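Q: pasting the structure only:
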């Protein structure tokens, strides 16, 4: 089946202007310099012009290639300046690429920023019909969806008010309702949803999921990795205007965080004269490195003790959050002196312990001789990564709340609620 979106060798260049060191240039100087450049071209028609120090070429996107199939829900991830918004503007046909081409099969509805897509002088009612017409829908088709759009946006009282008088929240509610309900084959949504309140964000996420299940395509940009992980199946990671990764959404999230948490060599030591790290594994975690918040899983380390030692070689696992902060450290209990050989150390992480998000696991082995003396045999700070997902199903204790839950741990504790009599 041919892709619904195909991007080939895409690039977008902007010309940046830099202020020259000369603070003031008279009109006479501008005219004189222009005449000199013209005369130089007449005398030397084949000469190449010197580069202008006040202008610089900046490639916001370069060498971008990917295909998106019908029905895919794709999260586009990257730090500020990575090229996400530029890519969406090109896909939405707001701006043209400098090089390369895009092929899109179907109608595109986009919600990129507050103010995009509506005429400020027209009322909410008029803008609904205008957007439908732009999408190629007939007046009858728009009328069929009209009441549903208004109910979703919750702006009934302001339908006949010019949208320039809307608050940013009202504007986004109506813009999203129009984009999602006028049945586009492709729905493109940028971080603009952050303007809405938590309840409206939940409605939007539910609607985008519904759109995806109907076989339509969703492209979603957000810095909220938990939201991206829940909504999308696939991910595209942009880094410095280039495509860094395309694949399963959890792998894309981990790729994004690995770039931000790349360990230095000082944090990686794989062996000593006494012991060596042989390998590591996550058991019970999906192929794409994701695990639901409700499921337990096992962190396994394989290591070798090279020689007999008068001490206890204790495996220890260090858990870090996506921003690089410590979550906790777990050390094995009941370790005795062990003869040389290969060993496995398994640590079970219980269900309903970690909050949703990306995590890194550092694997270490420490030899303890007494209370005052120990040696770190090896330590790999980012040996393993995984992504915890909250499916927001009936087992979740969110009570319909769709926003991020604070904290790095989210244990399921025992509660007792009783009436005071």
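A: Noted; the coordinates are in hand. Since we're looking at a predicted model, the values are computed, not measured. Numbering: from 1, shown residues only.
Q: switch to C-alpha atoms for all contacts and neighbour counts from now on
A: Will do.
Q: Which elements pack onto the longest strand seen in the chain?
A: Ranked by residue count and defined by DSSP state E, the top strand of the chain is strand 373-389. Judged by 3 or more C-alpha pairs under 8 Å, 6 or more residues apart in numbering; DSSP states H and E, strand 373-389 is in contact with helix 225-231, helix 249-260, strand 268-269, strand 275-283, strand 290-292, strand 357-370.
Q: Please enumerate the strands of the stretch 1-150 of the chain.
A: 5-17, 55-68, 73-77, 99-104, 108-111 (DSSP state E, counting those that start in this stretch).
Q: Which one of the ones you listed lies nearest to residue 327?
A: Residue 327 sits nearest to strand 73-77 of all those, at 24.2 Å, using C-alpha to C-alpha.
Q: got a list of contacts for that closest one?
A: 84, 212, 217-223, 228, 231-238, 249, 252-253, 256 (C-alpha atoms under 8 Å, 6 or more residues apart in numbering).
Q: shouldn't residue 60 be in contact with residue 16?
A: No: applying C-alpha atoms under 8 Å, one finds residue 60 not in contact with residue 16, separated by 11.2 Å.
Q: Comparing those two, which shows the higher neighbour count?
A: Using other C-alpha atoms under 10 Å, the more surrounded residue of residue 60 and residue 16 is residue 60, with 19 against 10.
Q: any idea how far the residue lying closest to that one once chain neighbours are set aside lies from residue 76?
A: Distances taken as C-alpha to C-alpha, 6 or more residues apart in numbering put residue 241 closest to residue 60, at 5.2 Å, once the chain neighbours are dropped. Separation of residue 241 from residue 76 (C-alpha to C-alpha, to the nearest Å) stands at 12 Å.
Q: can you pull out the helices in the stretch 101-250 of the chain?
A: Along the stretch 101-250 of the chain, counting by DSSP state H, counting those that start in this stretch, helices occupy 124-134, 139-153, 168-181, 198-213, 225-231, 249-260.
Q: okay if I get those helices as a markdown table plus distance to residue 323 and mean neighbour count?
A: Output for those, formatted as a markdown table (distance: least, C-alpha to C-alpha, whole Å; neighbours: other C-alpha atoms under 10 Å):
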| stretch | distance to residue 323 | mean neighbour count |
| --- | --- | --- |
| helix 124-134 | 41 | 20 |
| helix 139-153 | 35 | 16 |
| helix 168-181 | 30 | 22 |
| helix 198-213 | 23 | 18 |
| helix 225-231 | 12 | 23 |
| helix 249-260 | 8 | 22 |
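Q: Comparison target below:
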């Protein structure tokens, strides 16, 4: 077994809250007042923060691994330790092969040097010979789309130009290990797609990619494996869909299916209780990810224990910003305004393709009686799924690669009337 990265008990401690001593031999009146207002004139307090604490994992050569977690989980600190930018407080990291890192805007380039000079400087740092850099130079410049500015000092580049060139250098100078933080968010959607495709190409060439992202679409699209960090520790490591499920709060099972086999713990009251909620794709399979162009079916299984009531099953969908996208009510004419006898029911609703916007969607499954209205259950975040836009041009985005705002993204018919000028 050939390893690219081996991390053992990595830990990184920071001390925060300490007041730095001034180099000057005096304190101004303003300084003294500010210190007294903070109540810290006599004594400075420090707090120890473990950004990483006991992180261990192995990455094999050729793996594309996603690193996910909430803000402050330790993702960026881990990449800095692996990139030899930050020294760990404890533990050891072994990397086998040439490493290229893209961690944040401003890292790796000398601002006074031109784009051309920085390409050769970075190649030399990676241990490449000039002829090796020459062989990749045109591809780097073409990918970065900075032909007109390649002989301009990079301190005059916009953040987008800087990121494009930095990623092109990191990806094209043939590193055995490519480490990328979510700095790609600076670029536009079209360039992000180019970067994702390039990282996939790097992985398919047998090289290793370590990729940090808050976009679950990108993680699921790119990575077969993911590592979830929380408070500086590894809490899940395995197949990407399974780890994303843990991240979204649904344990180790599929985020698209949830079953309550025990009546005592199932949501519900004396009239009805919930048995299961599922997300199904166009083929009828339980699925965590849905292509934006295809329909998705939501399924609610429930049991009626006390008959004689008119029931209203319904779903409510929320997006990543906790905004209610829409609510859909069960208006099946077979059971509308009709009391239901005891038994097991499975209610389904299908949402057409090219309707939902891309991103994470969380499903609330609920059921209430009518006349009188009595809620039987309302299970928030019962299941979740990802809508992924393939960017192939035949979805509602068409040829547009930029951001499309809104909680839904319908593909609507347009018509044009044209009259030639006289």
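A: Structure received. If you're wondering where the values come from, they're calculated on a predicted model, not measured in any experiment.
Q: hmm, back to that, turn the strands of the stretch 1-150 of structure 1 into TSV, including distance to residue 271 of structure 1.
A: Listed next are those as TSV, based on distance: least, C-alpha to C-alpha, whole Å:
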stretch	distance to residue 271 of structure 1
strand 5-17	44
strand 55-68	40
strand 73-77	36
strand 99-104	48
strand 108-111	52
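Q: out of the ones you listed, nearest to residue 385 of structure 1?
A: strand 73-77 (17.5 Å).
Q: Tell me what angle that closest one forms with helix 198-213.
A: Calculated by axes from the mean of the first three to the mean of the last three C-alpha atoms, to 10 degrees, strand 73-77 of structure 1 forms an angle of 120 degrees with helix 198-213.
Q: tell me the average deviation of strand 73-77 of structure 1 from structure 2 after fitting.
A: Compared with structure 2 after fitting, strand 73-77 of structure 1 has a mean deviation of 2.6 Å; criterion: mean C-alpha distance after the TM-score superposition for structure 1.
Q: Let me know the angle separating that strand from strand 55-68.
A: Going by the same axes, to 10 degrees, strand 73-77 of structure 1 makes 150 degrees with strand 55-68.
Q: Kindly name the residues of structure 2 that line up with strand 73-77 of structure 1.
A: Mapping strand 73-77 of structure 1 onto structure 2 (TM-score structural alignment) gives residues 64-68.
Q: need the contact list for residue 122 of structure 2.
A: Contact analysis of residue 122 of structure 2 by C-alpha under 8 Å, 6+ apart lists 108, 109, 169.
Q: How about residue 53 of structure 1?
A: Contact analysis of residue 53 of structure 1 by C-alpha under 8 Å, 6+ apart lists 18, 20.
Q: cool, and residue 411 of structure 1?
A: Residue 411 of structure 1 touches 352, 353, 354, 355, counting by C-alpha under 8 Å, 6+ apart.
Q: Could I get these in JSON lines, plus columns for neighbour count, distance to residue 129 of structure 1 and secondary structure?
A: Formatted as JSON lines, these follow (neighbours: other C-alpha atoms under 10 Å; distance: C-alpha to C-alpha, whole Å; DSSP: H, G, I helix; E, B strand; the rest coil):
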{"residue": "352", "neighbour count": "19", "distance to residue 129 of structure 1": "47", "secondary structure": "coil"}
{"residue": "353", "neighbour count": "17", "distance to residue 129 of structure 1": "49", "secondary structure": "coil"}
{"residue": "354", "neighbour count": "23", "distance to residue 129 of structure 1": "47", "secondary structure": "strand"}
{"residue": "355", "neighbour count": "23", "distance to residue 129 of structure 1": "43", "secondary structure": "coil"}
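Q: nearest to residue 8 of structure 1, of those?
A: Taking C-alpha to C-alpha as the measure, residue 8 of structure 1 lies nearest residue 355 of the contacts of residue 411 of structure 1, at 38.3 Å.
Q: Counterpart of the closest one over in structure 2?
A: So residue 355 of structure 1 corresponds to residue 357, using TM-score structural alignment.
Q: so how far is stretch 195-214 of structure 2 from its chain's centroid?
A: Remark: stretch 195-214 of structure 2 is offset 15 Å from the chain centroid, using C-alpha atoms, centre = their mean, to the nearest Å.
Q: wait, stretch 346-362 of structure 1
A: 20 Å.
Q: what residues does it touch?
A: If you take C-alpha under 8 Å, 6+ apart as the criterion, stretch 346-362 of structure 1 is touched by 225-226, 253-254, 257, 293-301, 317-322, 379-390, 405, 407-412.
Q: Closest to residue 397 of structure 2 out of the contacts of residue 122 of structure 2?
A: Nearest member of the contacts of residue 122 of structure 2 to residue 397 of structure 2, counting by C-alpha to C-alpha, is residue 169, at 30.1 Å.
Q: And residue 136 of structure 2? What does it align with in structure 1?
A: So, by TM-score structural alignment, residue 136 of structure 2 is matched to residue 145.
Q: Let me see the contact set for that match.
A: Applying C-alpha under 8 Å, 6+ apart, one finds that residue 145 of structure 1 lies in contact with 181, 182.
Q: try residue 155 of structure 2
A: By C-alpha under 8 Å, 6+ apart, the contact set of residue 155 of structure 2 is 111, 112.
Q: Show me what it aligns to in structure 1.
A: By TM-score structural alignment, residue 155 of structure 2 lines up with residue 164 in structure 1.
Q: Distance check, residue 323 of structure 1 against residue 256 of structure 1.
A: Residue 323 of structure 1 is 11 Å from residue 256 of structure 1, by C-alpha to C-alpha.
Q: Over to residue 57 of structure 1?
A: Remark: distance between residue 57 of structure 1 and residue 256 of structure 1 (C-alpha to C-alpha) = 26 Å.
Q: Residue 366 of structure 1 - how many residues pack around it?
A: By other C-alpha under 10 Å, 19 other residues sit near residue 366 of structure 1.
Q: was I right about it contacting residue 378?
A: Yes: using C-alpha under 8 Å, residue 366 of structure 1 is in contact with residue 378, at 7.4 Å.
Q: Look up how far residue 397 of structure 1 lies from the alignment partner in structure 1 of residue 121 of structure 2.
A: Aligning on TM-score structural alignment places residue 121 of structure 2 opposite residue 130 in structure 1. The gap separating residue 130 of structure 1 from residue 397 of structure 1 is 42 Å, by C-alpha to C-alpha.
Q: And residue 390 of structure 1, by the same measure?
A: Computed as C-alpha to C-alpha, the residue 390 of structure 1 to residue 397 of structure 1 distance reads 10 Å.
Q: And these two? Which one has more around it.
A: residue 390 (21 against 10).
Q: For the closest residue to that one other than its chain neighbours, give its distance to residue 366 of structure 1.
A: In space, and not counting its chain neighbours, residue 390 of structure 1 is closest to residue 293: 5.3 Å by C-alpha to C-alpha, 6+ apart. Here the criterion is C-alpha to C-alpha. By it, residue 293 of structure 1 lies 30 Å from residue 366 of structure 1.
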